[in-house]
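Trainee: Build me a model:
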Amino acid sequence: MKNLVGFLFVSLFFISCQQKIKPEDLVNINGYWEIEKVGFDKGEDKQYVMNESYDYFEIWKNNDGFRKKVMPQLDGTFIVNDTYENIKIRFKDDQVFMDYVTPYAKWTEELIAVTEDKLVFKNQDEKEYHYKKAQKLNILGDGKKIK
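Mentor: Now for the predicted structure:
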């Protein structure tokens, strides 16, 4: 019985420590993000050491926005194409969802965590996508700072 009470206490502690995402936290989504790992529902993770593309998010005050794939270049610029996904952020109970729409598909991901330097989504297949804030590259040695 003591073990059961202890287990319940620890479980409630971890549940209560989970980040509750508020509307004012959504501004942290804006910017360039680099995927770090994907967590699968069976417990294994796939690590990403180097990425050829970043995700760029822009969310406006009305909770609408978009996501684009961009490719960082050695001089600190990005190659961008015209492909993007429209996003609508939706709050439901204690959860936050990102509803995506393209001309070809619609899908939803749950926003698990968002801070200035961390972003975590979970899709319908229970895969968790962990991102870190991306830094612009400039390894050409020209001495110029990237803005």
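Trainee: Please count neighbours and contacts with C-alpha atoms only from this point.
Mentor: Fine.
Trainee: Show me where this protein has its strands.
Mentor: Remark: strands assigned in the chain by DSSP state E are 31-39, 45-47, 54-59, 64-72, 78-80, 85-92, 95-101, 106-114, 118-122, 128-133.
Trainee: out of those, nearest to Gly6?
Mentor: Closest approach to Gly6 among these (Cα to Cα): strand 106-114, 26.1 Å.
Trainee: tell me the angle of that closest one relative to strand 128-133?
Mentor: Per axes from the mean of the first three to the mean of the last three Cα atoms, to 10 degrees, the angle that strand 106-114 makes with strand 128-133 is 60 degrees.
Trainee: let's see this one next to it:
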Amino acid sequence: MKIYLASLSLFFVLLSCAENKPEEQLKNLNGYWEIKQVENTNGKTTDYKFNEQVDFIELKDTLGFRTKVLPRIDGTFVTTDSKENIVAKVKNDSLYLNYTTPFDTWSETVLKADGNELQLKNDRGLIYTYHKFEKIDITD
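Mentor: All right, here's what the predicted structure looks like:
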């Protein structure tokens, strides 16, 4: 029984380590992301049920951008005027996204980035949780 529990524990440790590889996270950033939740430093969360805007991230290698888009009922998107340039950097086994606009610069740490969920932590300690945006199917 002890061997079984030790093996199971080792499996979960390895699984959690594999999830946090910065190189793998970088591969999963591209796409449309919808905000699901924001958690502050006190652990209080704000949940989002509906969003008018979705974040679109496009990275080629380590350079790219993030912009807000408005999903339309026909499956297309209207791009807003907001655009943040991104430089992704791996440092100390973590992936950092460094943003620049004409007005500001800031950085976020990628806590999780897989095919379905994205978690970013900013320098104020806020944790933003996104999920992949799914288009509304009006054919049913």
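Trainee: still on that earlier bit, okay, the strands of structure 1 in JSON lines with mean neighbour count and distance to Phe7 of structure 1 next?
Mentor: Shown next, in JSON lines, are these (neighbours: other Cα atoms under 10 Å; distance: least, Cα to Cα, whole Å):
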{"stretch": "strand 31-39", "mean neighbour count": "19", "distance to Phe7 of structure 1": "25"}
{"stretch": "strand 45-47", "mean neighbour count": "12", "distance to Phe7 of structure 1": "26"}
{"stretch": "strand 54-59", "mean neighbour count": "20", "distance to Phe7 of structure 1": "39"}
{"stretch": "strand 64-72", "mean neighbour count": "18", "distance to Phe7 of structure 1": "40"}
{"stretch": "strand 78-80", "mean neighbour count": "13", "distance to Phe7 of structure 1": "49"}
{"stretch": "strand 85-92", "mean neighbour count": "17", "distance to Phe7 of structure 1": "28"}
{"stretch": "strand 95-101", "mean neighbour count": "18", "distance to Phe7 of structure 1": "24"}
{"stretch": "strand 106-114", "mean neighbour count": "18", "distance to Phe7 of structure 1": "23"}
{"stretch": "strand 118-122", "mean neighbour count": "20", "distance to Phe7 of structure 1": "26"}
{"stretch": "strand 128-133", "mean neighbour count": "21", "distance to Phe7 of structure 1": "25"}
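Trainee: Reformat the ones you listed as CSV; add distance to Gly6 of structure 1.
Mentor: Below are those laid out as CSV (distance: least, Cα to Cα, whole Å):
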stretch, distance to Gly6 of structure 1
strand 31-39, 28
strand 45-47, 29
strand 54-59, 42
strand 64-72, 43
strand 78-80, 51
strand 85-92, 31
strand 95-101, 27
strand 106-114, 26
strand 118-122, 29
strand 128-133, 28
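Trainee: Of all those strands, which one comes closest to Gln19 of structure 1?
Mentor: strand 106-114 (6.4 Å).
Trainee: how close does the closest one sit to structure 2?
Mentor: Averaged over the aligned pairs, strand 106-114 of structure 1 sits 0.5 Å from structure 2 after superposition, using mean Cα distance after the TM-score superposition for structure 1.
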